[in-house]
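Engineer: Give me the fold of what follows.
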Amino acid sequence: MHVLPQVDSSPSLPRTKRVFFALNDYERRVFFPEYLAAELDALNGEAHWRTDELPSPAYWQTMMQELQPDVIVSCWSTPAVPFSLANAGSPLAYVCHLVGSVRNLVPRTFLERGGLLTNWGDIAGKTVAEHALLLALAALRNQPGWRPIINGPKAVPWRSGTMRLQPRSLYGRRVGIHGFGHVARALIRLLQPFDVEISAYSAGVPTGLMRSAGVTPFTSLLELATRSEVFFDCEALTPQSTASINATVLAALPDDAVFVNVGRGPVVDEPALVREAASGRIQVALDVVCKEPIDPASPLASLPGVILSPHIGGPTFDHFPHCGQRALENLARYLRGESPEALITPELYDRST
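Structural biologist: Below you'll find the model as predicted:
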């Protein structure tokens, strides 16, 4: 455990900023490995580390009231910030979240009263986009059919596997992307070498922003689906986007289209997706579903042509220290009186999950 240098906080001096690392031991190890120890020790603040694995709600409230932190460094295991700290009158000014989702951690009122909130920003975008590309390629190459051929009769010429699987290439495809956040923009860059034609739709995103990225903007999901041989869903979950990929949109996808979801499961009408996947008309590859972890009894889990991954898009394990590094840089900025990077605005908060 690395504790930051203690600063004299006697009445004659201003109170040193109190930084509370509300992490469990596992999170501490993977986000702040030993090589970041010097940067931890160099922060000019008064550090306190959580010592229990999962505090009870009552104890968490008491702990926060007694400590009165200026900064909370949070992660998956961190309980929600008490309203008494999130609202006006509390010294809490900054919540530095190591990972992505913030809606269940901090109330919107914290931002409205001027509180600062950051997360891993664009770090996840690249690895989630990488995973989306993996899923699309696996679907096009018909990965679910590989094992039966590998385990099949060995006397059959190898070329028969190609004939049975009918693998396809991504090169030259018409690609549609629902969403235009960090993941979608990283995916656009990854797709460039494949000489694809990229179109996109995301409610509220200026069409000029899409065109500047070399993407054709469409005015509706239905129009986008009609033109997409490979369809990536990367959209944030909002009341407007929930179940927006409905039966009509799915039916508009061309025959043999590939549908990939690395965004959020509830963006898709799952029963409608099950029907399309079961028909064999389209290929489906998912990193997210409506109920996670997926129930083995779910129809999606038993359909032979569906590719499922267990919400592992990113960041990947080797990128967790990058998230810790960014948090330390943001903490240093805040303690110097500067603005942290990857700030969550009220608008971004409303589009987060």
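Engineer: all contacts plus neighbour counts: C-alpha atoms, from now on.
Structural biologist: Noted.
Engineer: from the middle of its chain, how far away would stretch 279-286 be?
Structural biologist: 23 Å (Cα atoms, centre = their mean, to the nearest Å).
Engineer: for stretch 267-278, same thing?
Structural biologist: On Cα atoms, centre = their mean, the centre of stretch 267-278 falls 22 Å from that of its chain.
Engineer: Show me what the longest helix seen in the chain is in contact with.
Structural biologist: With secondary structure taken from DSSP state H, the chain has its longest helix at helix 123-140. Helix 123-140 is contacted from outside by 167-170, 182-184, 186-187, 190-191, 230, 232, 258-262, 283-286, 307, 313-316, 319, 322-323, using Cα atoms under 8 Å, 6 or more residues apart in numbering.
Engineer: That one: which residues count as buried?
Structural biologist: 123-133, 135-140 (16 or more other Cα atoms under 10 Å).
Engineer: Another for comparison:
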Amino acid sequence: MSQLEIETFLVEDRLEALKELIAPCRVVDAESCTEESWVELLKETNPRILVAGWKTKPLPANTRTEIAPALDYVCYMPGSVRKLVPRELIEQGLLVTNWSSSISRTVAECALLLSLACMRRVAYWSHQMHDQGGWKNGTTVTQSLFDRRIGIHGFGAVAKALLPLLRPFTDKISTYTEGVPEEVFEAYGVRQEKDLEKLFSENDVVIEAEALTPEREKIVGEKLLGLIPKGGSFVNVARGALVDEEALLAIAERGDIQVGLDVYTIEPLPEDHAFRGCRNIVLLPHLGGPSTDRRRDAADHSLENLRLFQNNQPVTEPITLDVYDRST
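Structural biologist: Predicted coordinates for the structure are as follows:
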């Protein structure tokens, strides 16, 4: 891992706990490695366990056959493993975990933040107050999240973590996703909409929390966005590619709805992107989760999985081929 990753994930006594848990071990600053020296290091050490971060160089597809045949487990502390681990290695039986649901509550917190910011038109008023000398007047319209109808597209870990954050505001919460048994929605006390058209047309705030798959690319287009009641809001904390961003910009510029975004099809968001400057859009630079101070949650999840692995017990939330294929 990089030194910064160590300092933000493995805070307090976590680094020492990690070293003790996987001793003997070697700590390598990932930023000091080239791809060539990384391969040489793997050959030299032939590790059984690799604890990795964002800066770790990719593993070659022949890692377990020619480079480091002892490698059994990659414990990746951040999120998507696709840039680090080729699919072939998982097919060969390499165990891989990531931060998984340990960060769900912070992403859910970001969704709540953006929902509140949209209802209060924070993007507009921040601009007015900072740059235009603006102030409210007798015609200013404000909105609250209390007693609003809220729809969540998707019902994974983030959506489930969002429910207890929303319930102090409203009990009018519904969701839509495919392939989830009815009893799951009943267990969480959430109404299941029959289709996306109902989800978008019958809620004041729609929160995008669905997993991105090839068939869901741009699934949220002009038709669905146009169904959100005027004055409502659309929030995306999932993946930018789920949304037709041109259609989203057009409807935001008309002022029909407020928009809150933490994710984009192209990241970083280009400096000249039309989203920038639209006062009906609240923009965040993909910092939904985990916040820097809560990276420790991901570290705790990793430490627990390492304990399980070292005790020959099943780890929690491993990256299966199905999970890998649904990852971005």
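Engineer: still on that earlier bit, now that we have the contacts of helix 123-140 of the first structure, which of them are buried?
Structural biologist: Counted by 16+ other Cα under 10 Å, these give 167, 170, 182-184, 186-187, 191, 230, 232, 258-262, 283-286, 307, 313-315, 319, 322-323 as buried.
Engineer: what's the nearest residue to the residue opposite E186 of the second structure in the first structure once aligned if we skip its chain neighbours?
Structural biologist: In the first structure, E186 of the second structure lines up with R211, judged by TM-score structural alignment. Nearest residue to R211 of the first structure, sequence neighbours excluded (Cα to Cα, 6 or more residues apart in numbering): P217, at 6.9 Å.
Engineer: Could you do Y264 of the second structure as well?
Structural biologist: Nearest one to Y264 of the second structure, counting by Cα to Cα, 6+ apart, is G240 at 3.8 Å.
Engineer: Strands of the stretch 201-350 of the first structure, start to end?
Structural biologist: Residue ranges of the strands in the stretch 201-350 of the first structure, as given by DSSP state E, counting those that start in this stretch, are 216-217, 230-233, 258-261, 283-286, 307-308.
Engineer: Save these as JSON lines, and put in distance to D269 of the first structure too.
Structural biologist: Supplementary listing: these in JSON lines, determined by distance: least, Cα to Cα, whole Å:
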{"stretch": "strand 216-217", "distance to D269 of the first structure": "23"}
{"stretch": "strand 230-233", "distance to D269 of the first structure": "13"}
{"stretch": "strand 258-261", "distance to D269 of the first structure": "12"}
{"stretch": "strand 283-286", "distance to D269 of the first structure": "13"}
{"stretch": "strand 307-308", "distance to D269 of the first structure": "17"}
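Engineer: tell me the contacts of L225 of the second structure?
Structural biologist: Neighbours of L225 of the second structure in contact, by Cα under 8 Å, 6+ apart: F200, F234, A247, L248, I251.
Engineer: Looking at the first structure, which of those residues hold up?
Structural biologist: For the contacts of L225 of the second structure, the contacts that are reproduced in the first structure, applying both residues aligned by TM-score structural alignment, their matches' Cα atoms under 8 Å, are F200, A247, L248, I251.
Engineer: show me what contacts the counterpart of the last one in the first structure?
Structural biologist: Residue mapping for I251 of the second structure onto the first structure gives E276, with TM-score structural alignment as the criterion. The contact partners of E276 of the first structure, by Cα under 8 Å, 6+ apart, come to L250, A251, I282.
Engineer: E276 of the first structure and V262 of the first structure, how far apart?
Structural biologist: For E276 of the first structure, the distance to V262 of the first structure equals 18 Å [Cα to Cα, to the nearest Å].
Engineer: do the same with D269 of the first structure
Structural biologist: 15 Å.
Engineer: returning to that earlier point: the contacts of L225 of the second structure in helices, which ones?
Structural biologist: F200, A247, L248, I251.
Engineer: Kindly indicate the member of these with the most neighbours.
Structural biologist: F200 (29 neighbours; other Cα atoms under 10 Å).
Engineer: That one maps to what in the first structure?
Structural biologist: In the first structure, F200 of the second structure lands on A225 (TM-score structural alignment).
Engineer: quick one: that match and T248 touch, right?
Structural biologist: No - the criterion here is Cα atoms under 8 Å, and A225 of the first structure misses it with T248 at 9.5 Å.
Engineer: What is the aligned counterpart of T238 of the first structure in the second structure?
Structural biologist: Match for T238 of the first structure (TM-score structural alignment): T213.
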